[in-house]
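In: The amino acid sequence is not available; the structure is as follows:
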């Protein structure tokens, strides 16, 4: 299950992908849960070193086990417009699901074709896989125990149709996704070059003190206008001794003129 920001659980279909370095979630599911998005530009590479597109956002996903509600896991997932359309691609007709009758499966309807909501990559597989692996001949299907319950992997379809009819058409899905670190590094360097750095304005110590005084002392009265304390200096300036000498000298000169000419006084 996935948990939304308000703790609302939504049951989803999860696929484990051992060939993916990252986990992914569909855009539709992220919008349904109202998950917060973080803008990114991440290039993806698929099988054959083919470009698989560019991810423009990631999100934080909260996972909870349907069978064990005490299990809780937070993961970072890429938001993709779509994941594999349906898995399995068609319902197998010659597969006996009774082989797994004694296993508590994570998805009791795993044989029914349905859409995938989230892919868990190797970045989190180690936190959800449990000890317990069983093989089932003749197709060598594997049941792996996880915190969500048993998950099935392996071949589900017979090769007989393809051997009998060479022109038989079948669609195969292969999952593999890695981060293209080289392209990602180039994009980061490009954006760093294009980023405009605002000029650094260096203030005098007095200006910084006035700015801090405004931040600490300004307020707004009940009528609307702002009230700001008038800045007062508590210490005389460092050049006050020099100015004092000049002022005393000027005062003495005036006294001498008054003494010489009493009419001026």
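Out: Arrived safely. As the structure is a computational prediction, the values presented were derived from the model and not from experiment.

In: Please count neighbours and contacts with C-alpha atoms only from this point.
Out: OK.

In: Tell me which stretches of the stretch 51-200 of the chain form strands.
Out: Taking DSSP state E, counting those that start in this stretch, the strands of the stretch 51-200 of the chain run over residues 51-64, 72-80, 118-120, 129-136, 141-146, 149-153, 178-179.

In: among the ones you listed, which is the most enclosed?
Out: Among the strands of the stretch 51-200 of the chain, ranked by average contacts under mean count of other CA atoms under 10 Å, first place goes to strand 118-120 (a mean of 23).

In: what's that strand packed up against?
Out: strand 14-16, strand 23-26 (3 or more CA pairs under 8 Å, 6 or more residues apart in numbering; DSSP states H and E).

In: Residue 169: which of those is closest?
Out: Nearest of the helices and strands packed on strand 118-120 to residue 169, taken as CA to CA: strand 14-16 at 24.8 Å.

In: Please enumerate residues in contact with the closest one?
Out: By CA atoms under 8 Å, 6 or more residues apart in numbering, the residues outside strand 14-16 that reach it are 116, 117, 118, 119, 120, 121, 125.

In: what comes up buried for it?
Out: Neighbour-count burial for strand 14-16 flags 14, 15, 16 (criterion: 16 or more other CA atoms under 10 Å).

In: could the residues you listed be laid out in TSV, adding distance to residue 40?
Out: Compiled in TSV, those are given as follows (distance: CA to CA, whole Å):
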residue	distance to residue 40
14	23
15	24
16	24
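
In: roughly how far out does the longest helix belonging to the chain sit from the chain middle?
Out: Ranked by residue count under DSSP state H, the longest helix found in the chain is helix 240-260. Computed by CA atoms, centre = their mean, to the nearest Å, the separation of helix 240-260 from the middle of its chain amounts to 72 Å.

In: Can you report how many residues lie near the closest residue to residue 86 other than its chain neighbours?
Out: Nearest-residue entry for residue 86: residue 115, 4.4 Å, with adjacent residues in sequence omitted and distances by CA to CA, 6 or more residues apart in numbering. Neighbour count of residue 115, defined by other CA atoms under 10 Å: 17.

In: List the residues that contact residue 115.
Out: Contact analysis of residue 115 by CA under 8 Å, 6+ apart lists 13, 83, 84, 85, 86, 87.

In: Who are the contact partners of the fourth one?
Out: Pointing back at residue 85 there. Shown in contact with residue 85 (CA under 8 Å, 6+ apart): 114, 115, 116.

In: list the contacts for residue 129?
Out: Contacts for residue 129 (CA under 8 Å, 6+ apart) come out as 144, 145, 146, 147.

In: What is the neighbour count of residue 260?
Out: Residue 260: 10 neighbours (other CA under 10 Å).

In: And here is the other one:
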């Protein structure tokens, strides 16, 4: 409106526009405008300052996405609530569209929202009709109508049924003396009791032994306060001085002292019985320890498109590669490439399947000149929140003179990045501090100092691992329909469309009838992607293959026969290397033999490895587009077979060697 009324006005000079802008702003915006001189040149400075501050498209888009994802749930079904929810979501989508966000790629989300949008429209219209009907029926009743008696309600079945819900709030009273002036923790009668008797009273009345509240156990207590005497997880009023066992008395512990993990389990069973609910049989494993192991965490920066994003990383030299969470990848909007890899852990068991990888540029918060580029695999979740225990204040202050890489290393927070052995040598520096507090180790990195080792905890760590399996009929039914549903035709991506158009424009047939096609190089090759030298690597693979063949005479003869066939058919020709042969313009495919005894046609075949990396880590497959999937879906193919009496299967002999490339 200011642009329409003042800026585009031909009657006002620039200094008058600045004067009006100064009058129309307030708060932070007025501070920006008031700092500019009241001259003709000052208006441009003030307007630029406002646009730089408030017209940040990334912040506007992220704000709308946050609003969209953080919409509160509707607790009551009514027309106004449904219309509000529908209006908020449509408003966010409209704002994203206005900010030139391409929501055309959100097909799974937008299509589902369109269906939900239509449902919400029908729903709130129905509710409005019901509400209007209720209002009209209430207004139609005569004011002087006599009050019906109980017989009227019994005999007239068409009368409206009314349901009344009474809500009463009872004032909090002391559990022991029933006084409304104080709570249990301040009750004089409770304070005069011995700690052991207080514990009995709290357990008898199903009270939490940490906050003295009702309705939950100590394991579920959200209070941040512990015992001020021993820092254990119980109330200070319930602290019992621990009696050190002697050799004459044995090691028995009075049952009235602070409950152990097993006593907490007994308290949980008593609590469930008091509520009249059957207890769930869950097999649990318990472990007690007064020390926990600190893992090295660091606050790092990730740079992408000129924007810096902060993340918390775990430095793990035991990992062969680096990882990033899918949540952080989506937040940064990192471009990914498709891969198929398995992540294995202890006992060589497969713990995750990796389908995406991305290139990440790491920056140091303390040294902006440091930049490390590495490839990371994308997983939904990397690990639990670290650390998994409460760290004592003594451990937090173990290295007061060092710049820590993670100043909040003692706070239980999530980890979004794992930096593995592929970048470990680039991260670690020479500094090291040993034997702090007897077991801690500090190591210097490019992000600061990381702290590792066994650390003292505030209280004994009670770790409960439960094994519980729930079979949901709804999930089973959903899985059934997902398996039985025939997949819909996938839309081509931008790279697949580019690959299709490239083949349409460049594919031709020569005089022999063979197809001649161009290799589908990526758009950023060779400007942003380059191939390294590959001749030495191909030589090494060749020598290893020859050594393997020399140990199997029959395999060597068959392999040589296949290669001679290549020469006779014109599929292979001898070349002479020169000084420029091992350049980025040439790529030599390593090859090896694959033996298949059960094959009836070709028992030995040659396999070419286009995924072999060159000297700079790039392979031929990395710079080529895979193109769309051409094969029909297996389910559709099998269903199609059922429509015909006969099915023929054929094969094009040596098909890939019949196609020429340029």
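Out: Right, received. Where do you want to start? Keep in mind that what you see is a predicted model, and the values were worked out from it rather than measured.

In: can you name the residues of structure 2 that stretch 104-113 of structure 1 overlays?
Out: The aligned range for stretch 104-113 of structure 1 in structure 2 is 403-412, by TM-score structural alignment.

In: do the same with stretch 28-48 of structure 1
Out: Going by TM-score structural alignment, stretch 28-48 of structure 1 sits over residues 327-347 in structure 2.

In: Please enumerate residues in contact with the matching stretch?
Out: Contacts with stretch 327-347 of structure 2, where a contact means CA under 8 Å, 6+ apart, come from 304, 309, 350-359, 378, 380, 416.

In: do the same with stretch 133-145 of structure 1
Out: Around stretch 133-145 of structure 1, the neighbours that count as contacts under CA under 8 Å, 6+ apart are 99, 129, 130, 131, 132, 150, 151, 152, 153, 154, 155, 156.

In: Residue 74 of structure 1: which of those residues is nearest?
Out: Ranked by distance to residue 74 of structure 1 (CA to CA), these are led by residue 129 at 15.4 Å.

In: what lines up against the closest one once you look at structure 2?
Out: Mapped onto structure 2 by TM-score structural alignment, residue 129 of structure 1 lines up with residue 428.

In: For residue 640 of structure 2, give its distance to residue 634 of structure 2.
Out: Relative to residue 634 of structure 2, residue 640 of structure 2 is positioned 10 Å away (CA to CA, to the nearest Å).

In: Run through the helices of the stretch 151-265 of structure 1 in chain order.
Out: With helices called from DSSP state H, counting those that start in this stretch, the stretch 151-265 of structure 1 shows them at 160-164, 181-194, 205-217, 240-260.

In: Redo those helices as TSV? Include distance to residue 44 of structure 1.
Out: Output for those, formatted as TSV (distance: least, CA to CA, whole Å):
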stretch	distance to residue 44 of structure 1
helix 160-164	33
helix 181-194	9
helix 205-217	47
helix 240-260	69
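
In: of all these, which lies closest to residue 65 of structure 1?
Out: Counting by CA to CA, residue 65 of structure 1 lies closest to helix 181-194 out of the helices of the stretch 151-265 of structure 1; the figure is 32.5 Å.

In: Tell me the residues of structure 2 aligned with that closest one.
Out: On structure 2, no counterpart of helix 181-194 of structure 1 exists by TM-score structural alignment.

In: Mind listing what's buried along that helix?
Out: Using 16+ other CA under 10 Å as the test for burial, helix 181-194 of structure 1 gives residue 184.

In: same deal with stretch 316-331 of structure 2?
Out: Buried residues in stretch 316-331 of structure 2, counted by 16+ other CA under 10 Å: 316, 317, 319, 321, 322, 323, 324, 325, 326, 328, 329.

In: What is the neighbour count of the closest residue to the fourth one other than its chain neighbours?
Out: Spelled out, that is residue 321 of structure 2. What sits nearest to residue 321 of structure 2 in space, not counting adjacent residues and going by CA to CA, 6+ apart, is residue 420, at 4.9 Å. Neighbour count for residue 420 of structure 2, taken as other CA under 10 Å: 19.

In: How much space separates residue 420 of structure 2 from residue 377 of structure 2?
Out: Residue 420 of structure 2 is 11 Å from residue 377 of structure 2, by CA to CA.

In: likewise residue 288 of structure 2?
Out: Noted for residue 288 of structure 2: a distance of 35 Å to residue 377 of structure 2, by CA to CA.

In: what does residue 133 of structure 2 give?
Out: To residue 377 of structure 2, residue 133 of structure 2 is 59 Å away according to CA to CA.

In: Next: residue 437 of structure 2.
Out: Counting by CA to CA, the gap from residue 437 of structure 2 to residue 377 of structure 2 is 36 Å.

In: now do residue 84 of structure 2
Out: As judged by CA to CA, residue 84 of structure 2 and residue 377 of structure 2 stand 40 Å apart.

In: again with residue 554 of structure 2
Out: From residue 554 of structure 2 over to residue 377 of structure 2 (counting by CA to CA), the distance is 42 Å.

In: Need the counterpart of residue 283 of structure 2 in structure 1.
Out: Aligned partner of residue 283 of structure 2 by TM-score structural alignment: none.

In: burial count for residue 283 of structure 2?
Out: By other CA under 10 Å, 9 other residues sit near residue 283 of structure 2.

In: How much space separates it from residue 117 of structure 2?
Out: Separation of residue 283 of structure 2 from residue 117 of structure 2 (CA to CA) stands at 45 Å.

In: what do you get for residue 498 of structure 2?
Out: Separation of residue 498 of structure 2 from residue 117 of structure 2 (CA to CA) stands at 34 Å.

In: what does residue 375 of structure 2 give?
Out: Taking CA to CA, one finds residue 375 of structure 2 at 41 Å from residue 117 of structure 2.

In: Select only the buried ones of the contacts of residue 115 of structure 1 in ChimeraX?
Out: Buried subset of those, written as a ChimeraX selection, criterion 16+ other CA under 10 Å:
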select :13,83,84,87
